[in-house]
Structures are given as structure tokens and as C-alpha cells.
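Trainee: Build me a model:
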Amino acid sequence: MDFEKLEVWQRSKSLAVQVFLGLQGCRDFGFRDQLGRSALSIPSNIAEGMERGSDREKCHYLRIAKGSCAELRTQLIIGSEIGYIPDALATQWVSETRELSRMLSGLINRISG
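Mentor: Modelled structure (predicted):
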């Protein structure tokens, strides 16, 4: 299965791009770096997992991507609460992380089932 054709990879890659572009003005470099790392981890682990040979390995990396999704969601919520991320943007991104998490669960179930 070509990971680049997976909707979950496409959407997570798009979210990572949005996060990087949306946080360019954030002067808290540590915070910005941490969000960027979390956002990058999602499509990167999907790609790595889908290129692995066994279903077990695929699912392992997809679970890591799902964990990174939760990590990013947490950081977005905190970023919104401390005023680093506009509420509307944070709400949109948090919603997308929830949907990505659901999509990853479905993909994991399909591969492992």
C-alpha cells in the first residue's frame, strides 16, 4: 500500500504544514519546535510504518503516529489556553487531530484484523 495515497497520511501532512506556517510568528521557539516535532511525527510514522514488511511493524508505527496525534492535540489545547494560538485555529486543528486519530484506529484495525 502506497502511504502517499492514504487519506490519513495526506491529511496529517497537510496539518503539519498548517501548523508550521501558522506558528511562524510564535516567538517561543521551544513551544513552536515541540509542536512542529509532534506534527511532523504523525505523517512520518505513518510513512515509516507503511513501508515496513510485517503487519505487526506497520501497526506499531501507526500506534506511534496515533500517540503523536494525542501529543499534538494536548499542545494545541495548551497553546490556545495560553494565548499562543488563536482559539478558532486551535479548534480547527484539534478537531483534525481527533479525526486523524479515528482514521488511524480504523487503519490499525484493518491491518491487524
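
Trainee: contacts, neighbours, all on C-alpha from now
Mentor: Noted.

Trainee: okay but residue 59 is in contact with residue 49, surely?
Mentor: Yes: judged on C-alpha atoms under 8 Å, residue 59 makes contact with residue 49 at a distance of 6.9 Å.

Trainee: Report the contact partners of residue 76.
Mentor: Shown in contact with residue 76 (C-alpha atoms under 8 Å, 6 or more residues apart in numbering): 35, 85, 90, 93-94.

Trainee: What about those residues, which one has the most neighbours?
Mentor: residue 35 (23 neighbours; other C-alpha atoms under 10 Å).

Trainee: this one as well, want them side by side:
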Amino acid sequence: MAKFNSFEEILSWQKARALNKAICKITNDSISFSKDFGLRDQIRRSSISISSNIAEGFERETTKEFIRFLYIAKASSGELRSQIILAYDLEYINENDFKNLISNANEVSRLLSGLIKYLTSTL
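Mentor: All right, here's what the predicted structure looks like:
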């Protein structure tokens, strides 16, 4: 298992947590999002899924299980990016918010890839 005492120490979890906050703020503040319950709820769920799967995998206490949940978190990151693109295409978010959210989601995905690669090398 990686040398973390808690999932809160994991940088990808910390970045995912910040991304959750940004997604919740944008979906709360946007009038368009308030009318599109389906996309609003789905984008929130995919965002929350990232940090939740990192935490759940860590708590499984085996490297193999942790890796499996990190892959699920990474997949949720891809889902989130797709939904951010759709929100931008539908003009629910402006270009600045779009660029920031996509950049942050890509960073989380890269961090997850690095952690998966590291943990896989320790098996």
C-alpha cells in the first residue's frame, strides 16, 4: 500500500475535492443549470465520484483494490470532462469557467494516472 496515513493526504483527492466545490458552485450559480436537472445532477455525481472512489479504494487497505478504485475515479474524470464540454456547448458555463474546469479535471486525471502507475510498480 502507498505511504499515506489517510486518503486526505493524497494530492489527487485534494484536487478532486476542490473540483467538487467548483462544480457545485457553478451549477448552483448558473440559471441554465438550475433548469437542466439531469445534466446538473449528473455532472455533480461524476465529480463527487472521483473523490469518493479515491477514498473508498484507499480504505480497502490493499494496493490491488486501491488501484481498481483509482481506475474508476479516473473513468469518472473522463465522464466529468465530457459533461463540462456539453455544459459549455449548451452555454451553461462561460469560456473562462470551461477552461478552468477542464484544466482541473485533466490535472486530477494525470495525478490519478501517476498514482496508478506508481502503485502498480509496487505489486
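
Trainee: sorry, back to before: in structure 2, which of the contacts of residue 76 of structure 1 remain in contact?
Mentor: Among the contacts of residue 76 of structure 1, the ones still in contact in structure 2 (both residues aligned by TM-score structural alignment, their matches' C-alpha atoms under 8 Å) are 35, 90, 93-94.

Trainee: Now, the residues you listed that are in strands?
Mentor: Among these, DSSP state E puts none in strands.

Trainee: hang on, the earlier thing: which of the contacts of residue 76 of structure 1 fall in helices?
Mentor: Among the contacts of residue 76 of structure 1, the ones falling in helices (DSSP state H) are 35, 90, 93-94.

Trainee: would you list those in CSV and tack on distance to residue 15 of structure 1?
Mentor: Formatted as CSV, those follow (distance: C-alpha to C-alpha, whole Å):
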residue, distance to residue 15 of structure 1
35, 11
90, 12
93, 7
94, 10
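
Trainee: just to revisit the earlier point, and of the contacts of residue 76 of structure 1, the nearest to residue 25 of structure 1?
Mentor: Nearest to residue 25 of structure 1 among the contacts of residue 76 of structure 1, counting by C-alpha to C-alpha, is residue 85 at 10.2 Å.

Trainee: Does that closest one touch residue 92 like I think?
Mentor: No: counting by C-alpha under 8 Å, residue 85 of structure 1 stays clear of residue 92, with 11.0 Å between them.

Trainee: where's residue 75 of structure 1 relative to residue 55 of structure 1, distance?
Mentor: Applying C-alpha to C-alpha, to the nearest Å, the value for residue 75 of structure 1 to residue 55 of structure 1 is 30 Å.

Trainee: Who has more neighbours out of these two?
Mentor: residue 75 (19 against 14).

Trainee: For the aligned residue in structure 2 for that one, give me its contacts.
Mentor: For residue 75 of structure 1, the aligned position in structure 2 is residue 83, judged by TM-score structural alignment. Each residue near residue 83 of structure 2 by C-alpha under 8 Å, 6+ apart is listed here: 39, 43.
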